[in-house]
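K.L.:
Here's my sequence, what's the structure:
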Amino acid sequence: MNTHDVSDAPQFTQLLLKQKQNLRDAQSRKGQQLKGRKSREEIILQFRFRLMMKQGRADCKFNLGTYLLLRSITPPDRMTAIMAIVEDENRDVLMLQLYYQEEENERAAEEVLEEGTVLIVKEPYLKLMSDGDHGIRIDHLSDVIYFPMYDERVPKCWQLRLAECNVTASAWKAKGNDYFNESKYHAAIGYYTKALDCSPTVEEAHTLRLNRSLAFLKTKQFDAALSDLESASTNLKPTEKALFRKTQALYNLQRYRECCEVLKILRMEYPSNIAAKRELTRAVNRLAEQEKGGYLFKQLYLEATKLRPPHLDHSTYVGPVSLRASGSRGRGLFTTEAVKAGDLLLCEKAFVHAFVDTRKADNQDVALLINAETNSITMGSQAELIRMIVQKLYLNPSLAAVITDLHHGSYKPVGVSNVDGTPVVDTFLIERIISLNCFGCPLSSRESHLHVVEDEMSQRMKEEQFHSCGIWPMASYINHCCYSNARRAFIGDMMVVRATRDLAPDTEITFWYQIPVANGYDKRQKKFQHWGFKCDCTMCQDDQTTKKSVLAKRQGLRADALKYFQSGKRTDVAKIEIILATMADTYTQPAFEVPHLSIWDLQLALTQMYMQQKQPVKVIDSALRVLASLGYVIDGGNLPRASGTPMVVKQWGLMMDRLIERWVLLSGAYRLVAPDLEAQAEEYARISYRICIGEDEAFDETYGKLSDLNARP
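P.N.:
Below you'll find the predicted structure:
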């Protein structure tokens, strides 16, 4: 949704065709023996040269099966994968490529696959690379088991000095501490684990688990840290360190109520702990957001402006909605009580958010993700999103169901969640889930809105596509409808969902996956093939049943109107008015039942012309026609009118961003000819702003910056 899809872009079509051919070539070699293999020395020399030149890229793969015991014999290189040359016990060599590993700033390649690393690759498969060579590709993190050199399963020919085999738990702990002090936390975890296997005393085991828990926290393994801390506290009173580290694990797992309870105990037992006081305030704030939805949106904007990536320290609020079955649509969100237009339904923090800073000239994080099976190409950070989610689930298995329960189409996931004590994360399942549930997003919807209202007419109806993206699991359950009753907005990695109209209890929440435009039924439905459904909203039904001759006439009239708008002649206004009236006659159903998508943006442009000509009465009439064409039913707004008659929106229609501007213009026009309606129009502008942007705290600031809108007629 709103991701940058370039599947139909001519400049990328050849890439997709080449990728599909490479895949067919690789599949044709399945089960064959390798032919023309290079010598051991040649492969190593070529890799070392490539490591120096930092070149090389790979394309396709085919399955081998079984497992391999390997040892890396070169330093690693990092591109899209971490790579090194590996050998087996027979000294045969190939390149090994580990995908979806931590980023360099999280864990250096040398720590993942340093020279001399011994590992088992489960169910390996060969990859045919662009240079014609082969490599072993690993997509699933759980398909690799790393052996420390002291492990008895390491072949004797690869073993280093093993005088340490009978070292005491205390000595192993000291080694773990050394690695920890060098910030080599994964190695430290291995040594602490070895120490725990050496029959330590109760006190030693307590200290080891405390030490290992801190290393787990450093590596973002919050499940494991929590497990160690709970085990450490079984026989002994929890120490100050244990309590504090437990709060860190709980906080990062977003278990804020439990976190607050532990922090209260920590404050009571150790009142001089200043950090605990600060952390309790933070956890209480997150809990309040989680349970009441009390956000300070200006603070969120401030954080989103300063942080890169804009990952905000806030929690998810689920308002008056619940997850239920939705017939053939699978599952959906439904209201649990009556809500009004503009009410907050959901404010969700992204499970994972991959950010691309579009203000950077190089845009280094923008990549192409090619899916040869679905014939799709997306540009942005989707590939990075896959890596981030795979890592997060691998490090914290308790979170897996949040993602794996999401819609994944016809893909059949593996039936196990743990093998050899290691969590199984199906990377291919994650890729499919992302393709169906990923949201493209701006830095903030307010920033995006400012760009929309400043664009020329030719740019207004372009669908926004974003390189940044994320997964918001709860919002992913919201089904599509062109004539939607909710809107999503973004501030950093927070998504805000509000009702666009008054809703009764037990109403299904919907928002559009693709913005509805007047491009015909077939073109609109084509966009939904990716998700495997056809929209049957009133607008789609009306397009489907409207005769092609009528649609052609409507499109012709629209083209004529656009020509007159481009001419900019004052004398063409009357012609545009006639065209719009004629277009309205091509619709058989009233706009309050089926919005007239072909008309509203043209009527909006006409309103702008009236404003420039300083005709407030016509501005009011035209702005109300814009709203009416989108399904709004408004009483008391038309002129002439009896003084004191209130203006009331009896039915909210399709909510488009530019309607905020229309309400602002209405407010300015009413100020001149019907002052008692100015405040009412401004209030509806605020509600519309709240729906489209997610909040209204910045309404005055936003529209204060738009001088053209404040130059009232």
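K.L.:
CA atoms for contacts and neighbours, from now on please.
P.N.:
Fine.
K.L.:
Report the secondary structure state of the closest residue to Tyr587 other than its chain neighbours.
P.N.:
Excluding its sequence neighbours, the residue lying closest to Tyr587 (CA to CA, 6 or more residues apart in numbering) is His596, at 7.5 Å. The three-state assignment at His596 reads coil, by DSSP: H, G, I helix; E, B strand; the rest coil.
K.L.:
now the one 5 residues further on
P.N.:
The assignment at Asp601 comes out as helix when based on three-state DSSP.
K.L.:
That one: neighbouring residues, count only.
P.N.:
Neighbourhood size, Asp601 [other CA atoms under 10 Å]: 21.
K.L.:
My guess is it contacts Leu627. True?
P.N.:
No. Judged on CA atoms under 8 Å, Asp601 makes no contact with Leu627 at a distance of 10.2 Å.
K.L.:
here's the other one to compare against:
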Amino acid sequence: MNFYDYLSMFMSENPHPTRSEILQRHDANRESLSSDGYHITNTHGEGSGYTSDASLWSLKRITLSQLTIGKVHRGHVLVCRTINKPIKIVSIMMAVEDPIIISNEGDTPPEVETGRVALYNFVNTSGPQSDMSNLIPVGTVLLIKEPYYKMAHDGMPMVRCDNPTEVIMVPNNGEDYPILAGLRWADTLGVSSLPAVKRRSGHSIESASDLQCRGNENSTRKDYAAAIDCYTKALGMEPKNVSLLLSRARTHLALQQFQQALKDTKAAAKVDGDNPEKQLLRAEALLGLRRNAESSAILEELAQSDAGNAKVGDLLCKIQKQAGEYEFGQYDILSIFQEAQSARLPYLNHADYVGPVTVVQIPGKGRRMVATGDIEEGALLLCSKAYAVVFGGELRHEGSSSTSAQSQLVAKIAHKLRREPKTTADLYELHAGQTMTPAFIERCDIGDNPKVDIDRITNIVRVNAFVPDVDHLPRTTADGPSSSGDQTRSSDPGKGLWLQPSFLQHACFANALHFTIGDLLFVRAMRQITKDEEVCVPFTSILEPYHKRRRSLQDRGLGECVCQLCSSERAQPQSTRDRRVQLLHEFDKMREVVATGGPDSLARLKDLVTNLRMTYPRASGGKTARSRKGGSAGAKTGAKTLLPPKQLQISLIGPLSVMVDLLSRSGQNEEALKVLLEIAEIEPRSGEIAHKRVDTAMRIARLYNSLGRVDERKQWVDVAKKECEVIYGADNGEGIWKEMYKKDKANFEMV
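P.N.:
All right, here's what the predicted structure looks like:
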């Protein structure tokens, strides 16, 4: 029996701590928020998994003293009152007390039971906060539907609420809540029978009008989650307020929560009939739900009655544009990229596309994505909108960035399932690791209150999530893109789940490449793919050493990679792999010294490169099997593309790139050119190296330009353009190249 077993057994005999114990623990937690050593535990997987949809009027009152640990108290509602300032750690936590029942005015109030309440997913504020009384003032009456009572990690019980709809904060005197009839409160707070709860500013709890004003202010600041929270609370007081319904619908549209927006517009129409404003909002929601025919019918009718409405014309154009995206994969990548750059949170409204691929069941492997026919390099295979994504700008920093992103994505998916239960079938059929089999659910069996399986969702995210690119196009500087070709990324890039791309398999040397723009994920063929061949993308950086790539796959619950790179490295003696890791570690340590360009930096770096080469089998002499000028990489053998031995020497790319910088700074352009040409030989068109190939070609072009060798410069500019076309498509490649390298283009034209 472990510690928590003993603790639970003890608490079952003594389930309710005293008032002083609860208040002391709460004060200690508040003080710890200002301590640098404060540690927050991820508890997203510890909810009951149950969401109450019961009507308040159907529930019977239960008291804190009647709660049982580890139980969801179905059919009951807990009525309690806050007695101190709430704090926010991961959840909003507060101490509460039971009401008292007094039959006669002269009776002495009995001692009341005290407990703790933790409200999860109630606010969108960042980080811990020591005072949340602006949201829940001291003395607020809470009605908690079907409460879940559990043991917390600190050894004291609490009522845990994961869904804001399960908690009602009673406004004003609560005259509309019969369940409060006859109840009074102890005089600890100096509050008589259910008065208007006071904020620190002295104002009463907000009315529906106040909440709508605050919601409008939040919406203007683009704090849409807070705006929806205000509108929802206001609608709890005035459920038939059309202005509130339409305000919330607009905010749902801003967050691309189209199903909720459609529901609000329909509810508003039921109250006082339809009108152009509601029809336009409904058409926009239907467009977001890919119900283009219904949206188009509404818009065409509006266009006839209101020909001058620019918004109607814009939406009709968007429908036509999305038809081209959906049917033919015709995306204007550069404009989509600029659209994402201009948005604080890049939720984009574009159509999905499925190209010459399909998902099939492969015996012994499970469901995999394969080619439906022979595919040429550069072909668009998929464009998919995220099922759910958390961008870096949305992260609440409650731990390490990776843990925070994953836990918040799990919470967002759980919310989405409650809002859109029909998506449960698509989500639960995804691979959830070695220990969980996919759950195939018939859509007709899904009700309005689906089971939210946090463990399964967590495993699905762990195995299938992708990290959104912060800036997948190289950032231009005064001298062009960064010389090393590295992509600048945020320390907290976030995490997202895309359903269709979750059937892609991993390979370090993959036949396809994925990149994201906002919440859109694109997949393109990086070489020819034969009919029925599995489509693979790299799930980890192929520039990492073998042991790190392997550990990254294990963290995702995946097995060994069998690509050519991993197979060749596994075949090497362990001592050789260890020596390579040691040399790369030495290179990381000498980076700062080398960057200063000390007198012996170049010599030290050359020695390291020489030793690093010795950890690879000697490449055969003569011409490489792949010419950058010829475009396609490798020799095709059946469904496999065998890369030449030179392209297996990936670990040389980093040190050689730094060597080019040192040689260029010292004016040794001829030597720098030789090293760059070797890098061009090594770089395969796979993973993040596909983007580096573009930059390498342009660096070579710049050096040829500085040496006055115009013909060679033109050849390598063409190579760079060709690589852009493979990554972004023939229709987009040259335009993106011009945007990325416009300063180079201008400099070359001057020669």
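K.L.:
quick revisit: ok, the equivalent of the residue nearest to Tyr587 of structure 1 over in structure 2 to Ala297 of structure 2 distance?
P.N.:
In structure 2, His596 of structure 1 lines up with Gln649, judged by TM-score structural alignment. For Gln649 of structure 2, the distance to Ala297 of structure 2 equals 58 Å [CA to CA, to the nearest Å].
K.L.:
When these two are compared, which one has more neighbours?
P.N.:
Gln649 (20 against 13).
K.L.:
Is the more buried one in contact with Ala680, as I believe?
P.N.:
No. The pair Gln649 of structure 2 and Ala680 fails to qualify as a contact (CA under 8 Å) at a distance of 11.8 Å.
K.L.:
which helix of structure 2 spans the most residues?
P.N.:
Assignment by DSSP state H gives helix 574-595 as the longest helix of structure 2.
K.L.:
element containing the residue nearest to the spatial centre of structure 1, please.
P.N.:
In structure 1, the centroid-proximal residue (CA atoms, centre = their mean) is Gly470; its distance is 0.7 Å. According to DSSP states H and E, Gly470 of structure 1 maps onto strand 469-471.
K.L.:
Check the offset of stretch 286-305 of structure 1 from the chain's centre.
P.N.:
19 Å (CA atoms, centre = their mean, to the nearest Å).
K.L.:
Endpoints of it, how far apart?
P.N.:
For stretch 286-305 of structure 1, the end-to-end distance is 20 Å (CA to CA).
K.L.:
Contacts only, for the alignment partner in structure 2 of Ile138 of structure 1.
P.N.:
Matched by TM-score structural alignment, Ile138 of structure 1 corresponds to Cys161 in structure 2. Neighbouring residues of Cys161 of structure 2 by CA atoms under 8 Å, 6 or more residues apart in numbering: Gly47, Val117, Ala118, Leu119, Tyr120, Pro147, Tyr148, Val167.
K.L.:
Show me those residues that map onto strands.
P.N.:
Val117, Ala118, Leu119, Tyr148, Val167 (DSSP state E).
K.L.:
if I look at the aligned residue in structure 1 for the first one, how far off is Thr404 of structure 1?
P.N.:
In structure 1, the residue equivalent to Val117 of structure 2 is Leu96, according to TM-score structural alignment. The spacing between Leu96 of structure 1 and Thr404 of structure 1, counted by CA to CA, is 28 Å.
K.L.:
Please say which of those two ends up with more neighbours.
P.N.:
The residue with more neighbours, out of Leu96 of structure 1 and Thr404, is Leu96; 26 against 17, by other CA under 10 Å.
K.L.:
nearest residue to that one other than its sequence neighbours?
P.N.:
Closest to Leu96 of structure 1 by CA to CA, 6+ apart is Ile136, at 4.8 Å.
K.L.:
Confirm the one you found sits in a helix?
P.N.:
No. Looking at Ile136 of structure 1 with three-state DSSP, it is strand, so not inside a helix.
K.L.:
and the gap between it and Glu123 of structure 1?
P.N.:
Ile136 of structure 1 is 10 Å from Glu123 of structure 1, by CA to CA.
K.L.:
what's Gly65 of structure 1 in contact with, if anything?
P.N.:
Gly65 of structure 1 neighbours (CA under 8 Å, 6+ apart): Lys122, Glu123, Pro124, Tyr125.
K.L.:
Of the residues you listed, just say which sits nearest to Thr316 of structure 1.
P.N.:
When the contacts of Gly65 of structure 1 are compared for distance to Thr316 of structure 1 (CA to CA), Lys122 wins out at 38.0 Å.
K.L.:
which element is the equivalent of Leu281 of structure 2 over in structure 1 on?
P.N.:
Using TM-score structural alignment, the equivalent of Leu281 of structure 2 in structure 1 is Arg245. Counting by DSSP H and E, the element that carries Arg245 of structure 1 is helix 240-252.
K.L.:
same deal with Val517 of structure 1?
P.N.:
Here Val517 of structure 1 is assigned to no helix or strand, by DSSP H and E.
K.L.:
So it is in contact with Ile599, correct?
P.N.:
No. Using CA under 8 Å, Val517 of structure 1 makes no contact with Ile599, being 10.5 Å away.
K.L.:
So these two - more neighbours on which side?
P.N.:
Ile599 (21 against 16).
K.L.:
And the strands in the stretch 301-450 of structure 2, which stretches?
P.N.:
Along the stretch 301-450 of structure 2, counting by DSSP state E, counting those that start in this stretch, strands occupy 353-354, 357-362, 366-371, 380-385, 388-391.
K.L.:
Which residue range of structure 1 does the shortest one align onto?
P.N.:
Applying TM-score structural alignment, one finds that strand 353-354 of structure 2 aligns to the residue range 317-318 of structure 1.
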